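The sequence and its predicted three-dimensional model are supplied below.
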Amino acid sequence: MVRTVPGTRVTLSRRMMEHLAAYWSRAELETNGILLLHLMGAAAVGLLLGYERTYHGRAAGMRTYALVCVASTLLTAINGFPGSWYGGMAVSPTVSDPTRVIQGLMTGIGFLGAGVIIKDGFTIRGVSTAASIWMTSAIGVIIGIGFYGTALCATALSLAAMTLLGAVEQWLPHQTTLALSIVYRHGLQPSETELRECMRAYGFDVLDWCYEYSEAKRQFHFELVLQAAGHFETAQMARDLSGAEDVVEFRLAPSRA
């Protein structure tokens, strides 16, 4: 039977209390206070950028953006205080490398951004949201390093890009690209030449094709990418397709969003 020396037990308890007290020392509390201010600023930026996405009905909103910005700030900011790690009682001097943390953050945020990109036929959605999530993470890194002025400017530029540039894009000369999906009854589908001429009559050139045939449904499916060649009539096209006897169903949508 092993006996515990009373004096040894008291010494171990005292050392444990000293270790725990080191995490609540004045120096540690000051460091935590600085980190808290960083996190509060990051949360405000994330909520601000996320509200723009929430307002436009996107899946990634205020909570996602706030969490991304706060996490990026936290993982970057703690690298500025290596002497305070583990209650300031590291066995050997700690050398931090924020660039390695930043590299890992950018890689991880890339996977998160890829998750909000959706491809439906020729239509791609979520690219702007993915880019803004990546930018929010970068702003969080800047806040964590301590460049507050740069972070504010980056936030203002990001908000301008997400809110104002959409209207500017519509105002500037540009080409309109649409994705058209048409399902024809078997044997009634038009030829490629006829379909091209039909689309040109509505003001569109056919850029790309995709064919699909269903033997079970006896239907022929066209997937087209259309680009406006001048004045175009999407409303008239929709009315004509809805009234065509050979068309089973159709879908017309922007090819990017």
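Cool, the structure landed. The model shown is predicted, which means the values in this text are computed figures rather than measured ones.

all contacts plus neighbour counts: C-alpha atoms, from now on.
Will do.

Tell me who's in contact with Ser92.
The neighbourhood of Ser92, defined by C-alpha atoms under 8 Å, 6 or more residues apart in numbering, contains no residues.

does it sit in a helix, a strand or a coil?
Applying DSSP: H, G, I helix; E, B strand; the rest coil to Ser92 yields a three-state assignment of coil.

Would you map the strands across this structure?
With strands called from DSSP state E, the chain shows them at 118-120, 123-125, 177-185, 204-214, 219-228, 247-254.

Tell me which of these sits nearest to Glu197.
When the strands of the chain are ranked by proximity to Glu197, the top entry is strand 204-214, at 8.8 Å, counting by C-alpha to C-alpha.

residues in contact with the closest one?
Identification of contacts with strand 204-214 by C-alpha under 8 Å, 6+ apart yields 196, 199, 219-230, 232.

For it, what is the distance to the chain centroid?
The offset between the C-alpha centroid of strand 204-214 and the centroid of the whole chain comes to 30 Å, using C-alpha atoms, centre = their mean, to the nearest Å.

Just want the angle from it to strand 219-228.
Interaxial angle, strand 204-214 versus strand 219-228 (axes from the mean of the first three to the mean of the last three C-alpha atoms, to 10 degrees): 160 degrees.

sorry, back to before: what's the ChimeraX line that selects buried ones from the contacts of strand 204-214?
Typed into ChimeraX, the next command selects the buried ones out of the contacts of strand 204-214 (criterion: 16 or more other C-alpha atoms under 10 Å):
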select :196,199,219,220,221,222,223,224,225,226,227,228,232
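
Which two among the contacts of strand 204-214 are spaced furthest apart?
With distances taken as C-alpha to C-alpha, the most widely separated pair in the contacts of strand 204-214 is Gln219 and Gly230, at 31.9 Å.

Name the nearest residue to Ala71, ignoring sequence neighbours.
The spatial neighbour of Ala71 that comes closest, neighbours along the chain excluded (C-alpha to C-alpha, 6 or more residues apart in numbering), is Gly140 at 7.6 Å.

Return the residues in contact with the one you found.
Taking C-alpha under 8 Å, 6+ apart, we find Gly140 in contact with Ala42, Val68, Cys69, Val70, Ala71, Ser72, Thr73, Ala151.

Put this next to the first one:
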Amino acid sequence: MTVDQLPGFVLPLLAAVVSGGAIGFEREWRGRAAGLRTHILVSLASALLMEAAVMQGLWRFAALPGAEIVSDPARMAHGVLTGIGFLCAGVIFRSGFSIHGLTTAASLWMTAAIGLVFGAGLYGLGVVATALTVSVLVGLRLASARLPQTSVVDAGVEWRNEHPGAGDAARSALAAFARSRSVETHALTDGGATMRLSLRLSKMSRDEIAGLSAKLRAIDGVTGFQLTPRDD
């Protein structure tokens, strides 16, 4: 590669940085684990590797006499998207019944794909993909804010076994919001002195969550509870 060719190599990398930054900014703003720097690096690495694959003819290696070199950049794209899966898995975690981080993992996967597109020199496609991705992350979030604010809630309640009525009262309070066929988990903790019930509730508004919280606090024998709205 000569100095005259350098601008042609740099432009895809700069486009990938801008694209990854635009997507990562939204995730950073939402306080997600993978934010601005992570998305920029994913996009930049994808573009860099794709550029290297596209320009395989410039690699420093000696071909055998009479051999014909056939470049297949698609193999690099497959490798990048397979490898990014391990990074995406790192931002997905489970809390109770809920799975969190799926949107961030999808944004990382999309960022890698956009980086590959820029690395292949398809600038128009990369710009459109970036605009659509940001629109989905930001626009649909704003649209959902105008909808009734309800969330599926993961609930966990603990009570002392010496208060047998506490469990029945807690179940009664939760019954109004329990999802049909909801899977319940039961755990005996604190050396057998405390019982814990966990289950998923139906969609609830903020006022309903606050009301259920007040009911659980008023039950004699309940030692703790947790109401966690799902938010990816």
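Noted; the coordinates are in hand. All values reported here derive from a predicted model rather than from experimental measurement.

follow-up on the earlier one: can you tell me which of the strands of structure 1 is nearest to Leu164 of structure 1?
When these are ranked by proximity to Leu164 of structure 1, the top entry is strand 123-125, at 18.8 Å, counting by C-alpha to C-alpha.

Read off where the closest one ends up in structure 2.
Taken onto structure 2 by TM-score structural alignment, strand 123-125 of structure 1 occupies residues 98-100 there.

Over to stretch 241-249 of structure 1?
Mapping stretch 241-249 of structure 1 onto structure 2 (TM-score structural alignment) gives residues 216-224.

Would you confirm that His163 of structure 2 contacts Gly221?
Yes - under the criterion of C-alpha atoms under 8 Å, His163 of structure 2 is in contact with Gly221, at a separation of 5.5 Å.

who has more neighbours, these two?
Between His163 of structure 2 and Gly221, Gly221 has the larger neighbour count (other C-alpha atoms under 10 Å), namely 21 against 13.

Now do the same contact list for the residue nearest to Leu216 of structure 2 when sequence neighbours are not counted.
Across the structure, with C-alpha to C-alpha, 6+ apart as the measure, the residue nearest Leu216 of structure 2 apart from its sequence neighbours is Ala170 (6.4 Å). Taking C-alpha under 8 Å, 6+ apart as the criterion, Ala170 of structure 2 is in contact with Val157, Leu216, Ile219, Val222.

What residue in structure 1 is paired with the first one?
With TM-score structural alignment as the matching criterion, the partner of Val157 of structure 2 in structure 1 is Ile182.

what's around the nearest residue to its match once chain neighbours are set aside, how many residues?
Here the nearest residue to Ile182 of structure 1 in space, its sequence neighbours aside, is Phe250; by C-alpha to C-alpha, 6+ apart that works out to 4.3 Å. By the criterion of other C-alpha under 10 Å, Phe250 of structure 1 has 16 neighbours.

what's the mean deviation for the helix ranked longest in structure 2 versus structure 1?
The helix of greatest length in structure 2, counted in residues with DSSP state H as the criterion, is given as helix 6-29. Between helix 6-29 of structure 2 and its aligned partner residues in structure 1, the average distance after superposition works out to 1.2 Å, using mean C-alpha distance after the TM-score superposition for structure 1.

Could you do stretch 198-213 of structure 2 as well?
Overall, stretch 198-213 of structure 2 averages 2.9 Å from its counterpart (mean C-alpha distance after the TM-score superposition for structure 1).

Identify the residues contacting that stretch?
96-97, 148-157, 173-174, 177-179, 182-186, 227.

how about a cut-off of 10 Å?
The set of residues that contact stretch 198-213 of structure 2 without belonging to it, under C-alpha atoms under 10 Å, 6 or more residues apart in numbering, is 96-98, 148-158, 170, 173-187, 214-215, 217-218, 225-230.

Which of those are buried, as a PyMOL select command?
Selecting only the buried entries of the contacts of stretch 198-213 of structure 2 in PyMOL, with 16+ other C-alpha under 10 Å as the criterion:
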select buried, resi 97+98+150+151+152+153+154+155+156+157+158+170+173+174+177+178+225+227+228+229+230
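
would you list every one of the helices in the stretch 1-150 of structure 1?
Counting by DSSP state H, counting those that start in this stretch, the segments of the stretch 1-150 of structure 1 that form helices are 6-22, 26-55, 62-77, 98-114, 127-145, 148-163.

Let's have those in JSON lines, adding distance to Glu169 of structure 1.
As requested, the helices of the stretch 1-150 of structure 1 are exported to JSON lines (distance: least, C-alpha to C-alpha, whole Å):
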{"stretch": "helix 6-22", "distance to Glu169 of structure 1": "57"}
{"stretch": "helix 26-55", "distance to Glu169 of structure 1": "18"}
{"stretch": "helix 62-77", "distance to Glu169 of structure 1": "25"}
{"stretch": "helix 98-114", "distance to Glu169 of structure 1": "23"}
{"stretch": "helix 127-145", "distance to Glu169 of structure 1": "14"}
{"stretch": "helix 148-163", "distance to Glu169 of structure 1": "11"}
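
re earlier: for the contacts of Ala170 of structure 2, work out which two are farthest apart.
Pairwise over the contacts of Ala170 of structure 2, using C-alpha to C-alpha, the maximum falls at Val157 and Ile219, 10.9 Å.

what's the overlap in contacts for these two?
When contacts are counted by C-alpha under 10 Å, 6+ apart, Val157 of structure 2 and Ile219 have Gly167, Ala170 as shared neighbours.
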